[in-house]
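[1] Let's see this in three dimensions:
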Amino acid sequence: MQMILFKMNRQYYLISAADVEEVVETIQITKVPLASKWIKGLINLRGTVVTIIGLAELLDIPSTENNMNILVMKNEEARKGLLIEEVVEVLDIKDDDIQLSLEQESKHIKGVVAFPDKIANIVDVTDSIFN
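    The predicted model follows:
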């Protein structure tokens, strides 16, 4: 399966490419008063208003101010953006490469993949952001 490898706060994460419609550079985000702490605000993406979610806040990890990319997620007709630090590359990951842990740190971490030079957590936030 194809997965997008991205970096946040000097750690690596993977997300299914099937859930991502596109990757865009961070643009002006309009804050939303009284929104949940993980809602960063709204953007105008080619005439469509998209809610932007801070993935660091959703995963409860330290956030960074160097957020350069937004992963535009899709679920049927709904679209939401995940604010991340930086997309590294798109990789083909085999099911055998995924290691599952019995004690997951977060309900959003579904496993890990070990590479020769790094380890990446597999993130699945689709249910949380669209429900």
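[2] going forward, measure contacts and count neighbours with C-alpha atoms only.
    Will do.
[3] Which strand or helix spans Ser128?
    helix 126-130 (DSSP states H and E).
[4] show me the contacts for the most centrally placed residue in the chain.
    The chain has Leu82 as the residue nearest its centroid, 5.0 Å off, counting by CA atoms, centre = their mean. Contact analysis of Leu82 by CA atoms under 8 Å, 6 or more residues apart in numbering lists 52-55, 70-73.
[5] Quick check: the gap between it and Glu21.
    Leu82 sits 11 Å away from Glu21, taking CA to CA, to the nearest Å as the criterion.
[6] Can you pull the residues that touch both of the two?
    71-73.
[7] and this one, so I can compare the two:
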Amino acid sequence: MQMILFKMNQQHYLIAAGTVEEVVDTVQITKVPLAPLWVKGLINLRGTVLTVISLAQLVGLPESKTNRNIMIMKKDDERRGLLIDEVIEVVDVDPDDIQLSEDQAALYFTGVVDLGEQTIADVIDVNDKIF
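    The predicted structure is shown next:
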């Protein structure tokens, strides 16, 4: 299965490529009053208004200061943006290589993958929370 390897707070994470429509550079985000802390605001992406979510805050990590990319997530006809540090590459991961991790919150983290070259990445699944 193809997964997108990305960085957030100097750590590596994976997310299923099938849930990502595209990756764009960070643009100006308009804040939304009274929104949850993890909702950073709204962006205008080629004439479509999208909600942008801080992935770090959503999963309980410290907020990063170097958010350079927004991953546009899709589910049916809905789209949301996830604010991340940077996308590194698309990798092929054998589902059998995903090891369950007992020390991660099962709400967002579904396992851990050893990608070699001293890169270990947590697998994240947030679709049910953001849509």
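[8] quick one: TM-score?
    The TM-score (TM-score structural alignment, normalised by the length of the first structure) is 0.96; 130 aligned residues with a CA RMSD of 0.9 Å.
[9] thinking again about what came up before, by neighbours, which of the shared contacts of Leu82 and Glu21 of the first structure wins?
    Leu71 (27 neighbours; other CA atoms under 10 Å).
[10] residue range for the host helix or strand of that one in the second structure?
    Using DSSP H and E, the element containing Leu71 of the first structure is strand 69-75. Residues 69-75 of the second structure are matched to strand 69-75 of the first structure when aligned by TM-score structural alignment.
[11] Relative to the first structure, what is the average displacement of that stretch?
    Taking mean CA distance after the TM-score superposition for the first structure, the mean distance separating stretch 69-75 of the second structure from the aligned residues in the first structure is 0.4 Å.
[12] from the middle of its chain, how far away would the strand holding Leu71 of the first structure be?
    Distance of strand 69-75 of the first structure from the chain centroid (CA atoms, centre = their mean, to the nearest Å) equals 8 Å.
[13] That strand packs against which elements?
    When contacts are defined as 3 or more CA pairs under 8 Å, 6 or more residues apart in numbering; DSSP states H and E, strand 69-75 of the first structure packs onto strand 20-25, strand 78-84, helix 126-130.
[14] for these, which one ends up most surrounded?
    strand 78-84 (a mean of 22; mean count of other CA atoms under 10 Å).
[15] tell me the angle of whichever helix or strand comes after it relative to strand 20-25?
    Sequence-wise, the next helix or strand downstream of strand 78-84 of the first structure (DSSP H and E) is strand 86-92. On the basis of axes from the mean of the first three to the mean of the last three CA atoms, to 10 degrees, strand 86-92 of the first structure is oriented at 150 degrees to strand 20-25.
[16] Great, nothing more from me.
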